[in-house]
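Participant: Show me how the following folds:
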Amino acid sequence: MEPKSTVDDTALNGIMLYCGQLGLEFKGRTPITSKVGPFGEWEKLINCPTPMSYAVGFELRSQKYQGTDTDDSAAINMKLYCSDGNVFEGYPESRNYRNARYTGPQMCSAGKGICGIQTEVEAYQFLGDDTSLNNVRVKCCNANNFYKKY
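Facilitator: Below you'll find the predicted structure:
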């Protein structure tokens, strides 16, 4: 996330998922990401806290087009839905972006969880208005594959 600025704020630049079999410690999971914008740094980690829970959906909060003389940011926040019913929001402080709304829940079908990610990222505009992360798509897989085999 790029810190909010008054010049050219891109807000959310990328999303990283940590994947692995349930029952393994977090440190044993593999980070995966799709394309990531060039601004900001990795910050807040949101995870499903129950040992055997996993991500089943998300919502992306985006700011609509602000006009030619105003800075656009596109994606500014994300909510993660877990199989145990928990919902986590990345940056509650992002509410100060005007004209921003959540998409509504984008959920995997029953018995499936998020296992892949694809992002739409605007290329660096050099002298133009940068938005960076614009959209997210996830892949859902059979949740039976998430459990550790003993």
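Participant: CA atoms for contacts and neighbours, from now on please.
Facilitator: Fine.
Participant: show me what contacts residue 125?
Facilitator: By C-alpha atoms under 8 Å, 6 or more residues apart in numbering, residue 125 lies in contact with nothing.
Participant: isn't there a strand covering it?
Facilitator: No - going by DSSP: H, G, I helix; E, B strand; the rest coil, the assignment for residue 125 is coil, not a strand.
Participant: What distance do you get for it to residue 131?
Facilitator: 9 Å (C-alpha to C-alpha, to the nearest Å).
Participant: do the same with residue 103
Facilitator: Counting by C-alpha to C-alpha, the gap from residue 103 to residue 131 is 17 Å.
Participant: again with residue 60
Facilitator: Distance of residue 60 to residue 131, computed by C-alpha to C-alpha: 14 Å.
Participant: What residues of whichever strand or helix holds residue 113 count as buried?
Facilitator: According to DSSP states H and E, residue 113 maps onto strand 112-121. Under the neighbour-count criterion of 16 or more other C-alpha atoms under 10 Å, strand 112-121 has 112-117, 119-121 buried.
Participant: Tell me the secondary structure of residue 27, please.
Facilitator: Here residue 27 is recorded as helix under three-state DSSP.
Participant: Could you count how many residues lie near it?
Facilitator: Other residues lying near residue 27 total 9 when counted by other C-alpha atoms under 10 Å.
Participant: One more, so I can put them side by side:
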Amino acid sequence: MGFNMMYDDNDAKEADRTGLNVINISCANRKGTRVKNQRSVQSPLGGRGHWTGDVICPRSNGIPLFLQSFELMVHEPKQSEDDTKANVVRFTCRDSHWKQQPKSIEKHIAGAKGQFGKSSEKCPKDSAICGLQSRVEGHIHHGDNTALNDVRFFCCRFK
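Facilitator: Sure thing, here's the model as predicted:
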């Protein structure tokens, strides 16, 4: 249904920015109503930062759209500068029967570095993104921290 990100954009000189730290997915039933006992799924809390705010899939002709696929913006490591690795996630929303046109949603992060990778495979009809697995770098006391490095999303069929 939607997502939120924890992002570290500390722009102080000499600061070790970590970029994207956490992804939180909002859950909903097939009618687009948030599920009370399963409000969200999120990657482990990593590093630091602030929540960027919920980004929700829009409705299309009154029909709810759901997270179906994603692209991850990644900043490739460079020895001479502060590395952040994953920086932004962009999702494609679509209705469960694929009758409506897909819509892209993302939270723009000013100054985020990197390139979007290839789009993931979309969830099958009558399903949506419902879970995730992430690779998070633990805190390094003396070195360059990157926090969230990669993510994999899983699809679940609507009940």
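Participant: what does the strand holding residue 113 of structure 1 contact?
Facilitator: Strand 112-121 of structure 1 has contacts (C-alpha under 8 Å, 6+ apart) with 13-14, 17, 19, 32-37, 54-57, 83, 108, 132-143.
Participant: out of the residues you listed, which are inside strands?
Facilitator: Of those, the ones assigned to strands by DSSP state E are 17, 19, 32-33, 55-57, 133-142.
Participant: ok so, going back, pull out the buried members of the contacts of strand 112-121 of structure 1.
Facilitator: Neighbour-count burial (16+ other C-alpha under 10 Å) applied to the contacts of strand 112-121 of structure 1 gives 13-14, 17, 19, 34-37, 54-57, 83, 108, 132-136, 138, 140-141, 143.
Participant: Check the burial of the equivalent of residue 22 of structure 1 over in structure 2 by counting its neighbours.
Facilitator: Applying TM-score structural alignment, one finds that residue 22 of structure 1 aligns to residue 30 in structure 2. By the measure other C-alpha under 10 Å, the count of residues near residue 30 of structure 2 is 21.
Participant: With residue 2 of structure 2 instead?
Facilitator: Residue 2 of structure 2: 23 surrounding residues under other C-alpha under 10 Å.
Participant: Give the closest residue to the residue most central in space within structure 2 in space, chain neighbours not counted.
Facilitator: Geometric centre of structure 2, nearest residue: residue 89, 4.2 Å, by C-alpha atoms, centre = their mean. Using C-alpha to C-alpha, 6 or more residues apart in numbering and skipping the chain neighbours, the partner closest in space to residue 89 of structure 2 is residue 72 (4.6 Å).
Participant: Please apply the same query to residue 8 of structure 2.
Facilitator: Nearest residue to residue 8 of structure 2, sequence neighbours excluded (C-alpha to C-alpha, 6+ apart): residue 49, at 4.0 Å.
Participant: Which one of the buried residues of strand 112-121 of structure 1 is nearest to residue 46 of structure 1?
Facilitator: When these are compared for distance to residue 46 of structure 1 (C-alpha to C-alpha), residue 114 wins out at 14.1 Å.
Participant: which non-adjacent residue is nearest that closest one?
Facilitator: residue 140 (4.5 Å).
Participant: Farthest out from the centre of structure 2, which residue is that? Tell me.
Facilitator: Most peripheral residue of structure 2 (C-alpha atoms, centre = their mean): residue 142, 27.8 Å.
Participant: That's all I had, so thanks and see you.
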